[in-house]
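A.B. asks: Sharing a model that was predicted from the sequence below.
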Amino acid sequence: MPDFSNQTNRATGLRFLWLTLLLVVIDQITKIWVAAEFELYESRVLIDGLFNLTYVHNYGAAFSFLSDGGGWQRWFFTAIAIAISVVLLIWMRRNPVGLWRQNLAFSLIMAGAIGNVADRLMYGYVIDFFDVHYQGWHWPAFNVADMAITIGAALMLLEAFFDNRRDKVENGQG
């Protein structure tokens, strides 16, 4: 059995879960608003030639990957997102609070995963609505959860360049 006694008296990365909760709430509120105010595929221009709000259903993953899978992908992506969230939660529990970049990244990724899992469980698809485009080319529609995952993943990549901080934090120097 693992010994967690040395972790009971120190601040952990779990202190960042407030951000996860906040982003999940914002994500769900924006999706509920879009679903209530827009017809499916309705688009409203926010910045002409650049940015619209367009209500779509995504049955797949990022970029509608496997959206035509026949339904099995709903449970596949749900299971993956739950597994990743559990791993990140355990990692955050083991991380000292001082590893804020890593904890922030994990918190953002969990928020996105949970936000999109909630959609998959409630509706069978993910509600997307941000539509960035330029000269007829459209980036795949996305939502607040997708932004959180993307920013979290980018922070994880940046974190890889700051590895030496971990040694300083663990030795009480950071």
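C.D. replies: Thanks, I have it.
A.B. asks: can we go C-alpha only for contacts and neighbour counts from here?
C.D. replies: OK.
A.B. asks: can you pull out the helices in this protein?
C.D. replies: Secondary structure of the chain (DSSP state H): helices at 17-37, 72-94, 100-123, 144-160, 164-170.
A.B. asks: tally of neighbours for the spatially closest residue to L21 that is not a sequence neighbour?
C.D. replies: Of all residues beyond its chain neighbours, the one nearest L21 is A111 (6.8 Å), with distances taken as Cα to Cα, 6 or more residues apart in numbering. Other residues near A111 come to 31 when the count uses other Cα atoms under 10 Å.
A.B. asks: Comparison target, given below:
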Amino acid sequence: MEPNERLPPYRLPLNRVLIFFSLAILGGIADLWSKQAIFAWRGLPGEKPVWWVIDGYFGIETAINLGAVFGIGQGQGALFATLSVFAGVGILMWLFWFRAAESLWLTVALGLISGGIIGNLYDRMGMWWQTGYPEPWKSGVRDWILWQASENWKWPNFNIADSLLVVGACMLMIQSLFFAPTSPQDGQEDAI
């Protein structure tokens, strides 16, 4: 290609935009709806005992996470909310400015991550909090899924947003470890 020759204008596949925003919006809605429904049914943390789906292994128990992953950073809700906003903007730029949306795999992964960001950011901003709740809960994330191997081997409670974030992050890891990037200028389509 001659240096003066112009590249054709970038045409974003419409289906990628629909896939990304559908996953992000529906993922956020599923997370927020499930939190609202479970907390209405089971009450605030400590009000009711665990409701076991599989006795001793998988259940429903409401909890408030005041930190981030595994409760790290307790009380830093404003910081995590700010990081979530920056991550969301970064994802949009990566997908649509830097053309990651050319890859269906990356579009799905980043759509899932965005759905998780939406669900947990809503909680971090205190939009669920009501007068009478403990003040530290204002920036806490509502969790309700309990998973354990025994009383000594408990996974911290989590929610659908956390699940979306983990699945999306695993997809990004698989992409980076097993699939070499291809360049659209090479005339090759994405492997995934």
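C.D. replies: Arrived safely, thanks for sending. What you see is a predicted model, and the numbers here were worked out from it, not measured in a lab.
A.B. asks: one step back: could you provide the helices of the first structure in TSV, with additional columns for distance to H57 of the first structure?
C.D. replies: Output for the helices of the first structure, formatted as TSV (distance: least, Cα to Cα, whole Å):
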stretch	distance to H57 of the first structure
helix 17-37	10
helix 72-94	12
helix 100-123	9
helix 144-160	14
helix 164-170	41
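A.B. asks: of all those helices, which lies closest to A61 of the first structure?
C.D. replies: Of all the helices of the first structure, it is helix 72-94 that lies closest to A61 of the first structure, at 7.1 Å by Cα to Cα.
A.B. asks: Contacts for the closest one, please.
C.D. replies: With Cα atoms under 8 Å, 6 or more residues apart in numbering as the test, helix 72-94 of the first structure has contacts from 7, 12-14, 59-61, 66-67, 103, 106-107, 109-110, 113-114, 117, 120-121, 124-125.
A.B. asks: out of the helices of the first structure, nearest to F130 of the first structure?
C.D. replies: In terms of Cα to Cα, the element of those nearest to F130 of the first structure is helix 144-160, at 8.5 Å.
A.B. asks: quick check: that closest one aligns to which part of the second structure?
C.D. replies: Aligned using TM-score structural alignment, helix 144-160 of the first structure spans residues 160-176 in the second structure.
A.B. asks: just to revisit the earlier point, filter the contacts of helix 72-94 of the first structure down to just the buried residues.
C.D. replies: Buried by 16 or more other Cα atoms under 10 Å: 12-14, 59-61, 66-67, 103, 106-107, 109-110, 113-114, 117, 120, 124-125, out of those.
A.B. asks: List the contacts of whatever residue of the second structure lines up with the residue nearest to L21 of the first structure.
C.D. replies: Mapped onto the second structure by TM-score structural alignment, A111 of the first structure lines up with G115. Contacts for G115 of the second structure were tallied using Cα under 8 Å, 6+ apart; they are L23, A24, I25, L26, G27, G28, A161, L164, L165.
A.B. asks: And the fifth one? What does it align with in the first structure?
C.D. replies: Aligned against the first structure by TM-score structural alignment, G27 of the second structure finds its counterpart in L23.
A.B. asks: Distance from the chain centre to the top strand by length along the second structure, please.
C.D. replies: Secondary structure of the second structure per DSSP state E: the longest strand is strand 141-150. Centroid separation for strand 141-150 of the second structure versus its chain: 16 Å, with Cα atoms, centre = their mean, to the nearest Å.
A.B. asks: so it corresponds to what in the first structure?
C.D. replies: Going by TM-score structural alignment: strand 141-150 of the second structure matches residues 126-135.
A.B. asks: burial count for the nearest residue to N143 of the first structure once chain neighbours are set aside?
C.D. replies: Nearest in space to N143 of the first structure, with sequence neighbours left out and distances taken as Cα to Cα, 6+ apart, is D128 at 5.0 Å. A count of neighbours around D128 of the first structure, defined by other Cα under 10 Å, yields 24.
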